[in-house]
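Participant: next input, structure requested:
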Amino acid sequence: MTAYRKISLLMLVVFLLVYSVGGWFYTVQARADIERELVSVMELANSLPAPAQLAPELVREIRHLRPVAVGGQEVKLSDDVPAWFARLLAGDLHLPTTNGWQLAPSDEVDEIWESFVLISGAFLLGMLLCFAALGWAVRQGLRPLAELGQAMVAIEKGQLTSRLKRHELQEVNDLVSRFNSMAEALEQEQNTVRELMAELLQVQDREREHIARVLHDDLGQYVTGIRAQARAWLYDPDLNSEQKKQASELAQHCETVQKHFRHLLQDLHPLVMEQLGLGAAIRHLTERWQQLSRLNCDLKVDDGLPALTGEQQTHLYRFLQEALNNISRHAKATRVSLTVSRSNGALEVEVCDNGQGVGDHAGSKGLGVRSMRERARCLRGQMKLLSQPGEGTRVLLVMPEVNV
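Facilitator: Sure, this is the predicted structure:
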């Protein structure tokens, strides 16, 4: 039940209680007034001549007195007042007769009924005005709460720039000030976390690049030298067949190490991107992913991709790598498509699968999805993650106004 309905119900009960108590006091006072009036009229009847001695017009004009009814007929309390009200006021009153006259309180009952109707109408009008004022006051009072609720929903959705406007009421202003302070603190905290996250990603990528170069330039050369030396032993006439067999196995082991070594280097830092560009790196990434996941990926990459900085290329490469890895780990898909294209100066990246899907990605706390969102932010792009159970997942990244 809303606050307005609760307050309205409470006020209605109070109004009905006040009306009932007031009506009771009103009827008690009215009965007392009728009794006093009848006492005075009885004295008047004693001083008047019999009704037959007066003109009929004069008899009809005398208030609270009626000629004694022929045949002992009962005097009507009132013709214009509800019977229940007349009985309530004068139903049990003794109406004596004197000098041919009988007391008749109908005139007094009529006046009391008219006053009661006017008072009830005024009470009803006042009650309606009170409810109207209450509705206006409640709406005015609840408006800040509604604005606060909308702002809190915006905060929940991550829109930490939401602020409330100042209000006329000091109590509401205190609440507005506290909310705005909280939102500002959350925004600053989020900006700090984002800066730290972006710096962490950059440090991570630089460390990966450094480790890849050290492994390639140092360890890779040693493994290559060992392999070359092992192959040279195959042609050494001083070695017997067993030694040459061991040299051949050593060369094969070195070749296997180099193969896994190249995969490791590619994971640490895509050197092919430095040598052949972003498009070739994406194709190489897709080929390797297909080999490891044993899934087919329909790849479409535009030839004229925008020129990106090395840091932007790394972020985009890691974004796609994480998206594909999420598919192989969680999606249970049979078909995958990856599209990288230009549209109106913007770079659009789309990764789709026909897997099991997920109902709600917006609140996902997985490190992979969070890193994808952070890399999208570092690229100054917008990422959308659309998914429904049983309908697959669609990841869309749009980098607007990318200059060539």
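
Participant: switch to C-alpha atoms for all contacts and neighbour counts from now on
Facilitator: OK.

Participant: helices of this protein, start to end?
Facilitator: The residue ranges that make up the helices of the chain, judged by DSSP state H, are 3-47, 56-61, 83-90, 106-156, 170-214, 220-233, 241-268, 271-276, 278-293, 310-326, 367-378.

Participant: I have a second one here; can you model it like the first so I can compare?
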Amino acid sequence: MMELSGLLMRRVMQVTAPCLALALLAALWQAQRNVQGEAEGAARAAELVSHLASLADGTPAAAATHLKALRRLNDSGELRHLQLRLADGEGRELVAPAALAAPASALARLPWWQPPSAAPLSRSWEIQLADGTRWHASLLWSPLGEQREALADIIGLLVVLLAFGAMVLAGIGWAVRRALAPLRDILGAIVAYERHDYRHRLPAMPTRELDIIARALDQLAGALERTEAAQRALSLRVLTLQEQERARLARELHDEFGQVLTAMRADTAYLMRKTRADPALAAVAQDLANHCERIQLEVRDLLHRLRPHGLLPGSGPVPLERMLRDLVQGWRDQPGLHAEFLLHLDLRAERLPDTLAVSLYRMTQEALTNTVRHAHASRVAVTLQSRADGEVLWMVEDDGIGIAAPVASDMAGQSDPDQHTGNGLCGIRERAWAHGGAFEIGAVRPGTVRPGLRIAVQFGQPHGAPAEREDATEAGRVW
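Facilitator: Predicted coordinates:
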């Protein structure tokens, strides 16, 4: 398997080789243009000499033709850095040199850009025509032509270098992206692991370094998956033991306190009959009977909270719907409470697992207790939906004062909402995590005076998958 450095070097070579070839082609094309320009300049210089030689032997009519041709050559600029000046015997210019524009004023001011001498170099001679007339000819060398060609070469070279650099940078960027493309899979796996989706596995990587990282991440994911499964199993076991302990305490309270309180109430009834003649003793007996009754009612309420509907582990299917109805009705019947309690049920699944059903009941019990104690709400809605595919949605909403800093946590319960709200939400979150549920908490109406609070748990979703659901407050039947 190739190393990452070798792969990058190979990719860079694959990119730079075509770029170098293109740059070489551009240089050859420019050299061909320069050679062609030199050849054309030499041909025009030879043509110039031919016309000058023909002036001496030609007739006046032919001289006019040669002068016209010489003017055309001068004005065309095809002589490159040479210019012809032709004057008659009286000094009148018959062929004037063309004015060449400076290539760049900034370059013209540079010391090394100046010509060797201030005046153009020239060579002069006389031409005697057939009629005896003498003309004066001069060939002038101007540095402006050379400067213009040099500037054109510099600009062309600069353009080639810029194009070559741009192509190389673009090619190297493409090569690096191609070489590091497997990192996207690695980053995707890390994001999945952050969502506690440890089932994600990476494919084989093209380079040795990335393949080592991928294999290490796969091993880490497997270890985390096994650890989390063990933690969930342990958490479920702890919850089961808690229910068993509650059942044991309820049984002992019923067996011990129930019989004693029944005997005490019988004794107080006997004392009340025997002390009718003494009002003071009768009042004491009546107070004792009232205390016994109140204690018996509190023990009965405690028994109901520890073991709702006489529920015992392994005693049969958990009547979750009936338990939730009785729980909500119990809060409705509480004296001094003016809140409206609603229960939305949509249980399409045939039967929920007993452990999950008990946890849903305990979560509802804890959520309603927290709402009544802290939210000061006028409306509380409990929602429970279960579908045939195993997905279950549990949610409690209120219109109370909310909490100072609502937070949301994933299935692993990594956040800590209970730093502001006590242990109630912690218990709900731990039960949700033990059953693989996605725990969410937030305001119902953010930004208002009474934002309310929504606590929701989605069971049955794949790890890390977002809960896509309908508005559960309008689904199902309301009781």
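
Participant: kindly reformat the helices of the first structure as a markdown table containing distance to Asp303 of the first structure and mean neighbour count.
Facilitator: A markdown table is the format used below for the helices of the first structure (distance: least, C-alpha to C-alpha, whole Å; neighbours: other C-alpha atoms under 10 Å):
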| stretch | distance to Asp303 of the first structure | mean neighbour count |
| --- | --- | --- |
| helix 3-47 | 63 | 14 |
| helix 56-61 | 113 | 11 |
| helix 83-90 | 96 | 16 |
| helix 106-156 | 40 | 15 |
| helix 170-214 | 26 | 15 |
| helix 220-233 | 33 | 16 |
| helix 241-268 | 22 | 16 |
| helix 271-276 | 13 | 14 |
| helix 278-293 | 7 | 17 |
| helix 310-326 | 15 | 19 |
| helix 367-378 | 22 | 18 |
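
Participant: can I get these in TSV including distance to Glu350 of the first structure?
Facilitator: Converted to TSV, the helices of the first structure look like this (distance: least, C-alpha to C-alpha, whole Å):
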stretch	distance to Glu350 of the first structure
helix 3-47	48
helix 56-61	100
helix 83-90	82
helix 106-156	27
helix 170-214	22
helix 220-233	36
helix 241-268	21
helix 271-276	20
helix 278-293	13
helix 310-326	9
helix 367-378	13
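
Participant: to Gln356 of the first structure, which of those helices lies closest?
Facilitator: helix 310-326 (12.2 Å; C-alpha to C-alpha).

Participant: which elements pack onto the closest one?
Facilitator: Contact partners of helix 310-326 of the first structure among helices and strands, from 3 or more C-alpha pairs under 8 Å, 6 or more residues apart in numbering; DSSP states H and E: helix 278-293, helix 367-378.

Participant: do that again at 6 Å, thanks
Facilitator: Contact analysis of helix 310-326 of the first structure by 3 or more C-alpha pairs under 6 Å, 6 or more residues apart in numbering; DSSP states H and E lists no helix or strand as a packing neighbour.

Participant: who's in contact with that helix?
Facilitator: Around helix 310-326 of the first structure, the neighbours that count as contacts under C-alpha atoms under 6 Å, 6 or more residues apart in numbering are Met372, Arg375.

Participant: grab the nearest non-local neighbour of Ile172 of the second structure.
Facilitator: Distance criterion C-alpha to C-alpha, 6 or more residues apart in numbering; nearest residue to Ile172 of the second structure, sequence neighbours excluded, is Val12 at 5.7 Å.

Participant: how far does the one helix or strand that neighbour maps to sit from the chain's center?
Facilitator: Element membership of Val12 of the second structure [criterion: DSSP states H and E] is helix 4-57. Taking C-alpha atoms, centre = their mean, to the nearest Å, one finds helix 4-57 of the second structure lying 50 Å from the centre of the chain it belongs to.

Participant: contact partners for Leu82 of the second structure?
Facilitator: Leu82 of the second structure sits in contact with Leu140, Trp141, where contact means C-alpha under 6 Å, 6+ apart.

Participant: quick one: closest of the helices of the first structure to Cys352 of the first structure.
Facilitator: Evaluated over the helices of the first structure, closeness to Cys352 of the first structure peaks at helix 310-326, with 9.5 Å, by C-alpha to C-alpha.

Participant: now find how far off-centre the closest one is within its chain.
Facilitator: Its chain's C-alpha centre lies 33 Å from the corresponding centre of helix 310-326 of the first structure when counted by C-alpha atoms, centre = their mean.

Participant: about what we covered before: got the angle for the helix holding Val12 of the second structure vs helix 208-252?
Facilitator: An angle of 140 degrees separates the directions of helix 4-57 of the second structure and helix 208-252 when computed by axes from the mean of the first three to the mean of the last three C-alpha atoms, to 10 degrees.

Participant: now the angle from helix 4-57 of the second structure to helix 143-179?
Facilitator: Going by the same axes, to 10 degrees, helix 4-57 of the second structure makes 160 degrees with helix 143-179.

Participant: what packs against helix 4-57 of the second structure?
Facilitator: Contact partners of helix 4-57 of the second structure among helices and strands, from 3+ C-alpha pairs under 6 Å, 6+ apart: helix 143-179.

Participant: and the helix it packs on, what other elements does it pack with?
Facilitator: Counting by 3+ C-alpha pairs under 6 Å, 6+ apart, helix 143-179 of the second structure packs on helix 4-57.

Participant: most remote residue from the first structure's center?
Facilitator: The outermost residue of the first structure relative to its centre, with distances by C-alpha atoms, centre = their mean, is Gln53 at 88.3 Å.

Participant: for it, give its distance to Asp107 of the first structure.
Facilitator: 23 Å (C-alpha to C-alpha, to the nearest Å).

Participant: same thing with Glu189 of the first structure?
Facilitator: Taking C-alpha to C-alpha as the criterion, Glu189 of the first structure is separated from Asp107 of the first structure by 82 Å.

Participant: also Arg380 of the first structure?
Facilitator: Between Arg380 of the first structure and Asp107 of the first structure the distance, using C-alpha to C-alpha, works out to 89 Å.

Participant: and the closest residue to Ala151 of the first structure other than its chain neighbours, how many neighbours?
Facilitator: Using C-alpha to C-alpha, 6+ apart and skipping residues adjacent in sequence, the residue nearest Ala151 of the first structure is Ser162, 6.0 Å away. Other residues lying near Ser162 of the first structure total 17 when counted by other C-alpha atoms under 10 Å.
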